[in-house]
Structures are given as structure tokens and as C-alpha cells.
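Chemist: How does the following fold in three dimensions:
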Amino acid sequence: MTRLISILVGLGFTFVVLLAFVIGAWTFATEEVTPTAEHEFHVAPRHASYQFDGALGTWDYQQLQRGYQVYKEVCSACHSLKLVGFRNLAELGYTEAEVKAEAASWQVPGVDPVTGEASTRPGTATDYFPSPYPNDVAAAAANNNAVPPDLSLMTKARHHGTEYVRSLLTGYRNPNTFSVDGVRLKEEFPDFETPPALHFNPYFANLNIAMAPPLTANGQVTYADGTDPTIEQMATDVSAFLTWTAEPTLVRRKQTGWPVLGFLLFATVLAWYAKKQVWAPVKPKKRKGDNPA
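Modeler: This next block holds a predicted model:
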């Protein structure tokens, strides 16, 4: 009796699951999809070429240093970089003295040795980049209730992350005049509005983003190498820098891959010749019914 009840219960669960699957599939196939502004006017990131692209790509260290400068002078006012240490800047071509000087130019959390109270102090090479806010509550209060995300892994957390960051930084538009393939947003969705505290950006998933345009004018930073600091150039440089922060071993991984592929190819050829050498003297047994050679 117990076995029969168990079988019936199992069949009941199976029937319910199948019924839910059939109803869901039928609803998906027959329900009319209502177009939304987010679906129709969210655009893919614009393609850009970087020196680290491709199987033979390498870092452009001057570009990474320029990107770090953009982050320091523009992005660090709101965004943290908590997974990157000042000592990691040596990988960008900075000398030990320059790394120490850069670290000392930042204020990091510390403790007053006399009173024991929380304070700030100049950074050292062993410190990590500090957050601009003491906690998420303070960050939200300063940014229209939106907590600015940490940028350490941003290009790994977004599809086409490097191009996404670059496109987002340069993608702020006027929703009243924005169009895709000749179709204007306001003509297709006349009720679409950007709230006063938000900003229209078609590269952002829901079109309205809390972050104000961070790059507002050419020459916002002054590059030491003389590169013209246009908005496009600054966005390209900082997106390359954030690609390095997200995966500093990117180029090393590519360079390691080629010897590994070469070894695997050599091992495959060696195994094939070994197989031919070992089994060459062994003749297959004739089976009954085989035609004589």
C-alpha cells in the first residue's frame, strides 16, 4: 500500500510539472510581446580597437598610465577600486619611487596613534585604493540613492566590457532627439521620460542612469605624454585601464597559451608516431568471412 501511494504521489508531481511546462510554453508561444523603449532603443556597445586585442595582443603601457590618470582625476571621486593595490601600478611601468609617490598622494583610512580614533593618512605601496565613501549609506546619499559600483572587475562583469565602458562614458544623449535607424524615440514612445535625477544613455540597460556624464569636455585632464585629451581619448584610455584592473594577467595568459598549444601539437604527433611504432609489427587477426587480400 505504501509503495502504491508513493507511486501515485510521484506521478502527481510529474503531471504537475508537465502541466506547468505545457502552459508556460503555450503562453510564451501565443502571448503578444509588448514593445518597450528599453528593448527597442537599447543599443550595443560601439566597437573599438585596442592593442591588447587578439591572440598576439600586448599592453600599451602609455595608454594604461593615461587611463589611470583619468580614473584618479575623474572616476575616483565616486568609484572605488578596492581589489587593486598601489604596488600593482609597478606593472604599468612606474618605477618604485613613482609607485610610492602615487600611493602617498592618496589618503587612506588609518588610526591616530595618539588618540586611537579613526583618521586618514597618506597611502603606502602596500595599501589598496581607498573608497571615496565611508560606507554604502553615505555613497547612496551622495548619488541620488544609487551606490556607485566598484570598478575593479567592471569590464569582466559586463558583456563586451571594455567597449561597454567606453560607449557608456561617451553615450549620453538627449532623449527628445535620439533615434535608431531613423526612428525617433519620442515618436515611437511619446510617454517615455527621463526622471529629473537620472540621465539618458542608450548604452545603459534601462536607458536612464543615475551617473551624471563624468567626461564633460575635451582637456578635462592633462596628459604628461602630450596626447590630445579628447572625450573619446579619455574614455578609450580609462576603459583600457579598467580592462587591466579586471584581468592584469590577460597578456601573460595569451603569451603562455602559444607554448602550451605548441607542446600539445608536439605531443599529439609524438603519440601518433609512438602508436605506429608500437603496433606496426602486430597484424590484425583474420575473422571468419573476411575476403582474402
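Chemist: rest of the way, CA atoms for contacts and neighbours
Modeler: Will do.
Chemist: quick one, what contacts the nearest residue to K156 once chain neighbours are set aside?
Modeler: Nearest residue to K156, sequence neighbours excluded (CA to CA, 6 or more residues apart in numbering): A246, at 6.2 Å. A246 sits next to 152-156 when contact means CA atoms under 8 Å, 6 or more residues apart in numbering.
Chemist: Tell me the one of those residues nearest L8?
Modeler: Nearest to L8 among those, counting by CA to CA, is K156 at 48.6 Å.
Chemist: The closest one: what's it in contact with?
Modeler: Residues in contact with K156 (CA under 8 Å, 6+ apart) are 243, 246-247.
Chemist: again, only this time at 10 Å
Modeler: If you count contacts by CA atoms under 10 Å, 6 or more residues apart in numbering, K156 has them with 162, 242-243, 245-247.
Chemist: got it, and P134?
Modeler: Going by CA under 10 Å, 6+ apart, P134 touches P109.
Chemist: how does it look with 6 Å?
Modeler: Contacts for P134 (CA atoms under 6 Å, 6 or more residues apart in numbering) come out as none.
Chemist: For PyMOL, write the selection for the buried entries among the contacts of A246.
Modeler: Buried subset of the contacts of A246, written as a PyMOL selection, criterion 16 or more other CA atoms under 10 Å:
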select buried, resi 152+153+154+155+156
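Chemist: now the helices for this protein?
Modeler: 2-30, 37-41, 61-73, 96-104, 136-141, 154-157, 161-169, 185-188, 231-246, 250-279 (DSSP state H).
Chemist: Switch those over to JSON lines; also include distance to V84.
Modeler: Listed next are the helices of the chain as JSON lines, based on distance: least, CA to CA, whole Å:
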{"stretch": "helix 2-30", "distance to V84": "45"}
{"stretch": "helix 37-41", "distance to V84": "34"}
{"stretch": "helix 61-73", "distance to V84": "12"}
{"stretch": "helix 96-104", "distance to V84": "12"}
{"stretch": "helix 136-141", "distance to V84": "19"}
{"stretch": "helix 154-157", "distance to V84": "13"}
{"stretch": "helix 161-169", "distance to V84": "18"}
{"stretch": "helix 185-188", "distance to V84": "40"}
{"stretch": "helix 231-246", "distance to V84": "7"}
{"stretch": "helix 250-279", "distance to V84": "15"}
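Chemist: just so I know, which of those lies nearest P202?
Modeler: Among those, the nearest to P202 by CA to CA is helix 37-41 (6.5 Å).
Chemist: Here is a second sequence; please produce its structure as well for comparison:
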Amino acid sequence: MLRKLIGPIIGLGFVFVLLLSLGTTVYSAVTEPAAETVEHEFHKEPRHLDIASNGLMGKFDRAQLQRGLQVYKEVCSACHSLKLVSFRNLADLGYTEAEVAGFAKGFQVPSINPETGETATRDGLPADRFPLIYPNEVAARAANNNAIPPDLSLMTKAREEGPSYIYSLLTGYQAQPAELLQKFPNAVTPPGLHYNPYFPTLNLAMAPPLVADNQVTYADGTPATIDQMAKDIAAFLVWTAEPKLEARHQGGLAAIIFILIFTGLAFGAYRNIWRGVKH
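Modeler: Sure thing, here's the model as predicted:
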């Protein structure tokens, strides 16, 4: 008899401990609310970025993607890699084979000297991927205030509200608000970091990459304001993260149309088969 009761007793004891733990947690949350933090109070949600690829039927704006590529090459590529993107994929942006080959040639990619077997570099080929910026993490940290610049290939997928986050971050650098320093006097941005309310911890090692209008000169003549450059690089990084976005949207539309037609045919068959049957 005692053996039969051991199992239920242990189970009841386990449930009791769980309920006690839950009650203690709820009581602490009600009587001792979490202290306000500077991040919780001054962190901002990304501003919405309206670009052509948004929505269920979004499509890429090739001209904007080309401008974004230009911003990446002239501004971002000094620190950030695109290790998952091949040069030949740039043909999807509207470039010819010759233009892709010329673009790839402007990059040096790791290679092996066939005569000595030693490491070397060579001009990029369309089949190559964008090369890494730093040979290893130690070199990356040494050049960036002990922070590793993230690869941007999948950045819009890795961050919530990806393109909006990137756009807001690039245009959000500012001086710390006086209200923040009054309420949290010990939260002064440390030397070497930069205040940005769109970054989770408010302070990041990356200096503002877009510092002035006309920092790049767009080939299509579009005015290169800071706001425009930020939009263009965000749109470009949507493409690097999901280059087949348009095909996925088209496939989804075709599937929806097929389901609607099939549903209509099935309903018509149902009405025809059961037409003479009285309920």
C-alpha cells in the first residue's frame, strides 16, 4: 500500500514546490518591481522604412540596390564583410557580365601561389565571394575598439525589423539627451563608444559611418543625402539576405490562385453531386 502512495506523494510534492516558486516570483514582481534602467527608458523602436521589397508582393528596386551596393563598397566594406554573397549574384541587380567581372576584379581574394605554395592574393573573379575584411577575430578586435564588425550578409534577417533597424541605426547617432544624464548621471557614454538610441545598449563601438551628405556620388545622379544612403544600404542588405524574395512572392501568389481555383471547382463538384439529395 505504501509503495502505491509514494508516486502520488512525490508528484504532489513536486507540484507544491512549483506552485511555491511561482507564487514567490509573482509576489516579488508585485512588491519589488524591477528597477528602471537607462536602456529600458531611452531605447527607441526602429522607425519604419518603406522600401519596394516590403509587403506580400514586394519587388526589388534595381536602381536602389545598385546605389546600396555603391554605399557598401565605398563606406561599409572597410569594416564589414559579405561573405555569403558571390560577385556573380550581382547580375541580379541589373549588371552585365562585363560589369560584374570588372567589379570583382576590384577586390583582392585569398589565394595560394602555385609555385611556392605560400598564401597570396589575386584579383577577384565572378565566381568568388566577397572576401573577408580581417584575417581573424583578433585582428578585427584590434582594429575596432575590441568589437568585431558583424558580417552583413544576413543582417536584415538577424535583426528584428531588419531594414528598419539598419536605417534607424545609421541615422540615429546623436549626443546623449540631457534628460538621460540628469536621471542617470553614471550612464555617460564611455570613451570610444557612440550613443545611439536604436542600439539595444544605447552605446556601440561603431562610429557613425554616414557622416555627411554626398559622401558617395551616385552614378544615377540621385542626391546622396545621409537619409538616402541609409535607405539604399538597408534595401541592398534585404537583397543580400534574401535574393530570391521576388520568386518566393510569385510562387506564393501562384499557390494562392491555385488554391482558390481548386476550392471553387471542389465546391462546384459538391453542389453537382449532391444536387438531387434532400436533407
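Chemist: What TM-score do the two superposed chains give?
Modeler: The pair, once superposed, lands on a TM-score of 0.94 when counted by TM-score structural alignment, normalised by the length of the second structure; 278 aligned residues with a CA RMSD of 1.6 Å.
Chemist: Check the contacts of A246 of the first structure against the second structure and tell me which are still in contact there.
Modeler: For these, the contacts that are reproduced in the second structure, applying both residues aligned by TM-score structural alignment, their matches' CA atoms under 8 Å, are 152-156.
Chemist: just those now: which is nearest S80 of the first structure?
Modeler: S152 (7.6 Å).
Chemist: now the closest one, nearest residue through space, not along the chain?
Modeler: In space, and not counting its chain neighbours, S152 of the first structure is closest to L81: 4.9 Å by CA to CA, 6+ apart.
Chemist: My read is that the one you found contacts L153, right?
Modeler: No: at 8.6 Å, L81 of the first structure and L153 do not qualify as touching, with contact defined as CA atoms under 6 Å.
Chemist: What sits closest to the residue nearest to the spatial centre of the second structure if chain neighbours are left out?
Modeler: The residue at the geometric middle of the second structure, judged as the C-alpha nearest the mean C-alpha position with CA atoms, centre = their mean, is T156 (2.0 Å). If you skip the residues right next to it in sequence, T156 of the second structure has G162 as its closest partner in space, 3.8 Å away by CA to CA, 6+ apart.
Chemist: what's the burial count for that neighbour?
Modeler: Burial measure for G162 of the second structure: 20 neighbouring residues, criterion other CA atoms under 10 Å.
Chemist: Alignment lookup: it to the first structure.
Modeler: In the first structure, the residue matched to G162 of the second structure (TM-score structural alignment) is G161.
Chemist: Relative to L56 of the first structure, how far out is that match?
Modeler: Distance, G161 of the first structure to L56 of the first structure, by CA to CA, to the nearest Å: 20 Å.
Chemist: before we move on, what about R184 of the first structure?
Modeler: Using CA to CA, we find R184 of the first structure at a distance of 41 Å from L56 of the first structure.
Chemist: Settle it for me: which of these two has more neighbours?
Modeler: A direct count of neighbours by other CA under 10 Å for R184 of the first structure and L56 places R184 higher, at 16 against 11.
Chemist: who touches that one in this structure?
Modeler: Counting by CA under 6 Å, 6+ apart, R184 of the first structure touches F178.
Chemist: try F236 of the second structure
Modeler: For F236 of the second structure, counting by CA under 6 Å, 6+ apart, the contacting residues are 65, 68.
Chemist: So which bits of stretch 248-264 of the second structure are buried?
Modeler: Judged by neighbour count using 16+ other CA under 10 Å, the buried positions of stretch 248-264 of the second structure are H249.
Chemist: thought A104 of the second structure was touching A127?
Modeler: No: here A104 of the second structure does not reach A127: they are 8.9 Å apart, not a contact under CA under 6 Å.
Chemist: could the contacts of K156 of the first structure go into CSV alongside distance to E31 of the first structure?
Modeler: Shown next, in CSV, are the contacts of K156 of the first structure (distance: CA to CA, whole Å):
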residue, distance to E31 of the first structure
T162, 37
L242, 42
T243, 41
T245, 44
A246, 41
E247, 43
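Chemist: Which among the residues you listed count as buried?
Modeler: Buried residues within these, defined by neighbour count using 16+ other CA under 10 Å: 162, 242-243, 245-246.
Chemist: ok, which pair from those residues is furthest apart?
Modeler: Pairwise distances among those were taken by CA to CA; the largest, 11.3 Å, belongs to T162 and T245.
Chemist: Can you report how many residues lie near L89 of the first structure?
Modeler: For L89 of the first structure, the number of neighbouring residues by other CA under 10 Å comes to 22.
Chemist: Nearest residue to it in space, ignoring adjacent ones along the chain?
Modeler: In space, and not counting its chain neighbours, L89 of the first structure is closest to V99: 6.3 Å by CA to CA, 6+ apart.
Chemist: ok, now which ones touch F87 of the second structure?
Modeler: If you count contacts by CA under 6 Å, 6+ apart, F87 of the second structure has them with 104, 126, 129.
Chemist: Go again with 8 Å.
Modeler: If a contact means CA under 8 Å, 6+ apart, then F87 of the second structure has 100-101, 103-104, 125-130 as its contacts.
Chemist: Ok, E193 of the first structure next?
Modeler: P175 are the contacts of E193 of the first structure under CA under 8 Å, 6+ apart.
Chemist: Give me the distance between the residue lying closest to E118 of the second structure once chain neighbours are set aside and A104 of the second structure.
Modeler: Leaving aside its sequence neighbours, E118 of the second structure sits nearest to I112 (CA to CA, 6+ apart; 5.7 Å). As judged by CA to CA, I112 of the second structure and A104 of the second structure stand 18 Å apart.
Chemist: Also F42 of the second structure?
Modeler: When distances are taken as CA to CA, F42 of the second structure and A104 of the second structure turn out to be 43 Å apart.
Chemist: ok, the two, which is more surrounded?
Modeler: For F42 of the second structure and A104, the more surrounded residue by other CA under 10 Å is A104, and the numbers stand at 23 against 18.
Chemist: Cheers, nothing more for now.
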